[in-house]
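**Q** A predicted structure for the sequence below; I have some questions about it.
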Amino acid sequence: MKNKFLKGTIASVIVLTTVAFTTEKKTVNVAESQVNWKGEKVTGSHYGNIQLKSGYFTMEDEKITGGEFVMDMTSINVTDLEGESKQKLEGHLKSEDFFGVEKYPTAKLVITSAAKKSEGVYGIVGNLTIKEDTHPVTFDLTMNGDAASTKLTIDRSKYNVRYGSGSFFDNLGDKTIYDNFDLEVDLKF
């Protein structure tokens, strides 16, 4: 009798644990999601977009607990220029001077923790890898049904992207390119 009771109790605990802590993988629709970038220099700015290669959040009880997002660095696109100027800047951004996409075709963000700050808003902590250099990043993310959005600023010099950086080179004058670039991310699921 004790044996049957013990087996029944263990089975109940397993069922309740499974129901109480439902983990799911929420996969991003990369075709409908957007990652827009903006970089600034002394004399102005440029902007464009980059494609996600893959991405997902891990969810537990409908709350973000982790995730991983891979950007296709070969898809860097400039949207504020046309023709030869556009092609020239895209080529330069893809070159070893900047992101070296031939050697480093992807960048990756791994979410290591997420804390709910308010309804639909999470404080995210993660590790961003660009050109095999990994550094922690923090940002707020808004989740709304089957969509999520965030804005974050990245210091490119931490990832060995130093071309035109006033932090590393003197006498650049109006050719100085600021270290920080902005990302505006809109995800669809």
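**A** Cool, got the structure.
**Q** For the rest of this, base every contact and every neighbour count on C-alpha atoms.
**A** Will do.
**Q** So which bits of the helix or strand where residue 15 lies are buried?
**A** Under the criterion of DSSP states H and E, residue 15 resides in helix 2-20. Residues of helix 2-20 classed as buried: none (neighbour count, 16 or more other C-alpha atoms under 10 Å).
**Q** quick one: contacts for the residue lying closest to residue 93 once chain neighbours are set aside?
**A** Excluding the flanking residues, the one nearest residue 93 by C-alpha to C-alpha, 6 or more residues apart in numbering is residue 99, at 6.1 Å. If a contact means C-alpha atoms under 8 Å, 6 or more residues apart in numbering, then residue 99 has 73, 93, 130-131, 161 as its contacts.
**Q** Those in strands, which ones?
**A** Among the contacts of residue 99, the members found in strands (DSSP state E) are 73, 130.
**Q** is it true that residue 180 touches residue 158?
**A** No. Using C-alpha atoms under 8 Å, residue 180 is not in contact with residue 158, being 9.9 Å away.
**Q** Comparison target, given below:
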Amino acid sequence: MKQFIKTGVLAVLVAFLTFSFTTNTDKKTVKTDESKVVWKGYKVTGSHEGTIAIQSGELHFNDEVLTGGAFVMDMSTINSTDLQGEYKDKLDGHLKSDDFFGVAKFPTAKMVFTKVKATGKNSYQVTADLTIKGKTAPVVVNLSVYGSKATATLKVDRTKYDVRYGSTSFFDNLQDKAIYDEFDLVADLVF
């Protein structure tokens, strides 16, 4: 009988310790065909916007609370959606050139979450490492999760990634040809 009780107590103790140190991390794969990233860049005389395809991505949850994530964007898909014809082709080609994102040499951009802080019931402030053109710098992402969808918004300072074209941080006397250093990204994610 003593052996039976010892075995029972030991089994309960092992189960308790296993449960205590096991996390319920759930990795949700982003459905790339249903998700999208929209960019918007600003210049003295206006703005342009377009899209970038997500190549792969996942969000990590622990008991439905966001704990991490990572994404890869296919920079070869960067394009403008506010222009048509010849002007669209010129801008799309320029964005892919070395003046901007150097897509031939750097075909992807990557974001890896490093810290996630809840700011409300379904909202988070995420610190992430963003890599563009082989350069990595931290960014702050505001992210909201509702069911199997998430929306992430952030401002990116392109000068941190050696995207210099038209930047008053690098060139003087640009006047109305200046392009502002920050651009916006909005990601609508389905997982």
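**A** On my side now, so go ahead. In this text, all values refer to a predicted model and were calculated from it rather than measured experimentally.
**Q** Could you pull up the contacting residues of the residue nearest the centre of structure 2?
**A** By C-alpha atoms, centre = their mean, structure 2 has its centre lying nearest to residue 111, at 4.8 Å. Counting by C-alpha under 8 Å, 6+ apart, residue 111 of structure 2 touches 70-72, 128-131.
**Q** Over in structure 1, tell me which residue corresponds to residue 117 of structure 2.
**A** Matched to structure 1 by TM-score structural alignment, residue 117 of structure 2 sits across from residue 115.
**Q** and the helix or strand harbouring its match, how far from structure 2 on average?
**A** Here residue 115 of structure 1, judged by DSSP H and E, is contained in strand 106-118. Compared with structure 2 after fitting, strand 106-118 of structure 1 has a mean deviation of 0.8 Å; criterion: mean C-alpha distance after the TM-score superposition for structure 1.
**Q** Buried residues of that strand, list them for me.
**A** Across strand 106-118 of structure 1, burial judged by 16+ other C-alpha under 10 Å covers 106-111, 114, 116.
**Q** okay if I get the residues you listed as JSON lines plus distance to residue 140 of structure 1?
**A** As requested, the buried residues of strand 106-118 of structure 1 are arranged in JSON lines below (distance: C-alpha to C-alpha, whole Å):
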{"residue": "106", "distance to residue 140 of structure 1": "23"}
{"residue": "107", "distance to residue 140 of structure 1": "20"}
{"residue": "108", "distance to residue 140 of structure 1": "18"}
{"residue": "109", "distance to residue 140 of structure 1": "14"}
{"residue": "110", "distance to residue 140 of structure 1": "15"}
{"residue": "111", "distance to residue 140 of structure 1": "12"}
{"residue": "114", "distance to residue 140 of structure 1": "9"}
{"residue": "116", "distance to residue 140 of structure 1": "10"}
